[in-house]
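> Quick one: sequence plus predicted model below, questions after.
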Amino acid sequence: MSATSPTSVFAQAQALGEEALRAAVLDTAAALLAAEGPAALSMRRLAAAAGCSTTVLYRLFGAKDGIAAALYREGFARLRRRLDAVPSDEDPAAYLAALGRAYRANALEEPNFYSIMHGEAIPGFTPDEESRAAAAASLDVLRRAARACVEAGVLRADADVDEVTDTLWAAAHGVISLERGGHFPAGLGEERFRTLTRAAVTAFLA
């Protein structure tokens, strides 16, 4: 077990409460995973990096599989908070576009979590039903915005809201993945994002 340093992640977050502590440890775990690969996601390695004991980790997450599930759910929880923070707009199309920009910003600002949410960052990890439900719920705000566009006549009256949501999500994820992989010239990621997401919306225009 690891001794607690006054300046450790654990010591700093502990003073802010259980939720802050949990989030700080998950930040450390996601950074370790990105920097060192899946082998770094062990209780001892994470405890050393966070400056806490393995006992604390077992209390917070159960076991190693619990950390993987918590990382997955935390990524989508952060996305949900980012989307919920987008101010609503009287123009439903403008609001839908703003949500798309917020999705991209979250992906670029939380790259470690994004890789866990949408990739094979943790080999062998399969989200359970509860985790997948939490992931789906993170897109409820996007689904409501798509429905508002249908009701306002921006999108076709017969457009399936779930299909609209899934299509926009797939388009956004695809272009963000290419941007994160360095496949676009510097500075053109946002432009490519706008072009592809607008093209995806075109299929459903009234």
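Yes, it's here.
> going forward, measure contacts and count neighbours with C-alpha atoms only.
Fine.
> Distance check, residue 161 against residue 44.
46 Å (C-alpha to C-alpha, to the nearest Å).
> quick one, which of these two is more surrounded?
Taking neighbours as other C-alpha atoms under 10 Å, residue 161 and residue 44 compare with residue 161 leading, 21 against 16.
> Below is an additional structure, to be compared with the one above:
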Amino acid sequence: MLSTVSPRVADPNVRTALVETAARLLAEQEGLTIRRLAHEVGTSTMAVYTHFGSMEDLRRAVRLEGFARLAAHLDAVERSRDPVADLSALGWAYCFNALANPNLYRVMFLEAPIDAEEAESGGATFAPVVAAVQRCIDAGRFTSCDAWSLAVQTWTMVHGMVGVVLAGVFGPDEMLGHLSTMTVSLYVGNGDSRAAAVRSLARARRRMEPHAPIKRSDGAAEFERPRIQNAAP
């Protein structure tokens, strides 16, 4: 009589732990190996291969997880009647994702060039920004730009500020203060009035502040209302 062996089932909790630990090792340049990853997670090397066929697949999975979490943050921004506030809220969501997932963020953009599959996932997270800018143009708020160009300017502004925060140059409060100032200047430079830009940014701030990540004593991120002192009113 032949015995039936159940196929190995990949535990999603183990997969998440493997991805997050791999992201930390890559971001901290600690040297990522299958054996070390398995040891740090407290599992076997076979478990790593059960989830990821190779080291290349593992690195790709880390980046794709980073883009998936970014997409989730952006998708959570609901559309309102103020398209400029919505665009600003997307910028805040981008920042909050990076602060909540700093290791994944570093691997997404700083560890190595992305491949075609990763570029497709990254492009999907950029599409909402382009669409939000187009709504601002259609509403007559921005008059001296095209949607793609201003979306690129917006993304690079936020991305650059996140980079200096993750490098420890600024704290999150300082980041949001400087980012608010730059955002108003960018909007005004593309046709919005300063008063309207400040009002929209204030609306975005009220919507997004309750979801800002702060650090607990154990170093993990949680979502609570921070004390943001330098943001534009």
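Received the coordinates, thanks. Just so it is clear, the model here is predicted, and its values are computed rather than measured.
> TM-score for these two?
After superposition, the two chains reach a TM-score (TM-score structural alignment, normalised by the length of the first structure) of 0.81; 185 aligned residues with a C-alpha RMSD of 2.2 Å.
> how about residue 126 of the second structure, what's its match in the first structure?
With the correspondence set by TM-score structural alignment, residue 126 of the second structure lines up against residue 139 in the first structure.
> Just give the nearest non-adjacent residue to that match, would you?
Setting aside the residues directly before and after it, residue 139 of the first structure is nearest to residue 80 in space (C-alpha to C-alpha, 6 or more residues apart in numbering), at 7.0 Å.
> residues touching the one you found, list them.
Remark: with contacts taken as C-alpha atoms under 8 Å, 6 or more residues apart in numbering, residue 80 of the first structure is in contact with 137, 138, 139, 141.
> so what corresponds to it in the second structure?
So residue 80 of the first structure corresponds to residue 71, using TM-score structural alignment.
> so its match, which of the three states?
Secondary structure assignment for residue 71 of the second structure (DSSP: H, G, I helix; E, B strand; the rest coil): helix.
> For the counterpart of residue 139 of the second structure in the first structure, which residues are in contact?
Taking TM-score structural alignment, the alignment pairs residue 139 of the second structure with residue 152 from the first structure. Contacts were defined as C-alpha under 8 Å, 6+ apart; by that measure residue 152 of the first structure touches residue 92.
> Same check on the one 3 residues further on?
If you count contacts by C-alpha under 8 Å, 6+ apart, residue 155 of the first structure has them with 149, 204, 205, 206.
> which position in the second structure aligns with residue 198 of the first structure?
Residue 198 of the first structure maps onto residue 184 of the second structure when the alignment is built from TM-score structural alignment.
> Using the three-state scheme, assign its match.
At residue 184 of the second structure, secondary structure determined by three-state DSSP is helix.
> Just give me the neighbour total for the nearest residue to it once chain neighbours are set aside.
In space, residue 184 of the second structure comes closest to residue 197 once its chain neighbours are excluded; the distance is 5.8 Å by C-alpha to C-alpha, 6+ apart. Counted with other C-alpha under 10 Å, residues neighbouring residue 197 of the second structure total 22.
> Assign a three-state SS to residue 197 of the second structure, would you?
Assigned with three-state DSSP, residue 197 of the second structure falls in the helix class.
> mind listing what it touches?
The contact partners of residue 197 of the second structure, by C-alpha under 8 Å, 6+ apart, come to 84, 184, 187, 188.
> quick one: which of these sit in helices?
Taking DSSP state H, the ones among the contacts of residue 197 of the second structure that sit in helices are 84, 184, 187, 188.
> State the distance from the residue nearest to residue 139 of the first structure to residue 138 of the first structure.
Here the criterion is C-alpha to C-alpha. By it, residue 80 of the first structure lies 5 Å from residue 138 of the first structure.
> now do residue 36 of the first structure
Here the criterion is C-alpha to C-alpha. By it, residue 36 of the first structure lies 28 Å from residue 138 of the first structure.
> show me what contacts residue 64 of the second structure?
With the criterion set at C-alpha under 8 Å, 6+ apart, residue 64 of the second structure makes contact with 108, 118, 121.
> could you say which helix or strand contains it?
Residue 64 of the second structure is part of helix 55-75 when elements are defined by DSSP states H and E.
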